[in-house]
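Peer 1: sharing a model that was predicted from the sequence below.
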Amino acid sequence: MRIYKLTEAYVQRTHDLPKTTLKISLINIKDPEEYPFLLIVQSTIENSIKLSIYPLKNEKIIKLTFSGFNFSNEIIDEISKILQNYQIVHTSGVLLIEKQLFYECYLNLSLSEIKAKELNTSLEKIKNIFKEIKIEEIGLKKSKEN
């Protein structure tokens, strides 16, 4: 039976962090040559920072943020109906921050695709149940050498 290493870890001094290069193994990514890009999502909550890293084929994706809504099965159903037509790469889950509910997700889609226009049309139909729906395109981060 193969033993899987579910996590990697090391301890580091806090004051060394700004000059640290994170050592992240990509050895277990299936077919890495098919995924020339990585989506790196950083979540910071209180005294915790979590990095989630996903291999991508494309250099642009869409980030959706829903904010200021009341939690109900109907609202979750509406969001689910729309998002089931898209490949979700990462989701924050529903979070309560300063008495407001938020939900974020990253879709394997760019704003230039036809499906993005369909997404916009679908979101227009439910925009009145949220304080805000924000759509952003996340692209390739420019390296410091450029």
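Peer 2: All right, it came through fine.

Peer 1: switch to C-alpha atoms for all contacts and neighbour counts from now on
Peer 2: Will do.

Peer 1: so who does the residue nearest to Leu51 when sequence neighbours are not counted touch?
Peer 2: In space, and not counting its chain neighbours, Leu51 is closest to Gln42: 4.7 Å by CA to CA, 6 or more residues apart in numbering. Shown in contact with Gln42 (CA atoms under 8 Å, 6 or more residues apart in numbering): 49-52.

Peer 1: same check, this time on Glu136
Peer 2: 62-64.

Peer 1: of these, just say which sits nearest to Asn73.
Peer 2: Closest approach between the contacts of Glu136 and Asn73, by CA to CA: Leu64, at 19.4 Å.

Peer 1: take a look at this one as well, against the first:
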Amino acid sequence: NDSDLTTVLPYSASFICYESGDFSEFMGITEPVDTWSYNQTDGKITNVTHTVSAKGLKIGPSDPLQNAIDFVTGRATGCRNISTFQTGSDIGSDKKTFLVSRLEDINKKSNIYKITENYKYNTYEEGSLTDKGVFTSDVQIAFDKDA
């Protein structure tokens, strides 16, 4: 039997990658941020937070805030690449994530635009994903001995 240490040991993984040409002053932005955060809870429910932001620059006739908006919306395209390090499988392209919330922050004075998306997905005991959704419940039972 293979061990699933993710249910026993706490873990954290951080990745930073900047590809040539991803951003520059020629795109009309500065201070770009594109971060992903994964947090697995009990029942193998994974919460994913994706934050993308940028500060727009005045380049030619383009509006600085629009430059920031274009960069951010171009990178905030959903949660399509589910973490293989967590699921242990890259088989199947129809892995389902569910958008829980999407927050948009616009600072017109500073030309800063930010989107924060929160997703959830569920993993089976075997490590594969379910497309049936994520069910959460809270049950409280009280007993009154005088009733």
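Peer 2: Happy to help now that I have it. Keep in mind it's a predicted model, so treat the numbers as computed, not measured.

Peer 1: what TM-score do we get after superposing?
Peer 2: The TM-score (TM-score structural alignment, normalised by the length of the first structure) is 0.27; 68 aligned residues with a CA RMSD of 4.5 Å.

Peer 1: quick revisit: among the contacts of Gln42 of the first structure, name the buried ones.
Peer 2: Buried members of those, scored by 16 or more other CA atoms under 10 Å: none.

Peer 1: in CSV: those, plus secondary structure.
Peer 2: Shown next, in CSV, are the contacts of Gln42 of the first structure (DSSP: H, G, I helix; E, B strand; the rest coil):
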residue, secondary structure
Ile49, strand
Lys50, strand
Leu51, strand
Ser52, strand
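
Peer 1: out of these, who's nearest Ile97 of the first structure?
Peer 2: Once CA to CA is applied, the member of the contacts of Gln42 of the first structure that ends up nearest Ile97 of the first structure is Ile49, at 16.3 Å.

Peer 1: dump the residue contacts of that closest one.
Peer 2: Counted by CA under 8 Å, 6+ apart, Ile49 of the first structure has contacts 42-43.

Peer 1: how close does it get to Ser43 of the first structure?
Peer 2: Note on Ile49 of the first structure: its distance to Ser43 of the first structure, by CA to CA, to the nearest Å, is 6 Å.

Peer 1: am I right that the residue nearest to Leu51 of the first structure is in a strand?
Peer 2: Yes. Membership of Gln42 of the first structure in a strand is supported by three-state DSSP.

Peer 1: what distance do you get for it to Asn73 of the first structure?
Peer 2: From Gln42 of the first structure across to Asn73 of the first structure, the span is 28 Å (CA to CA).
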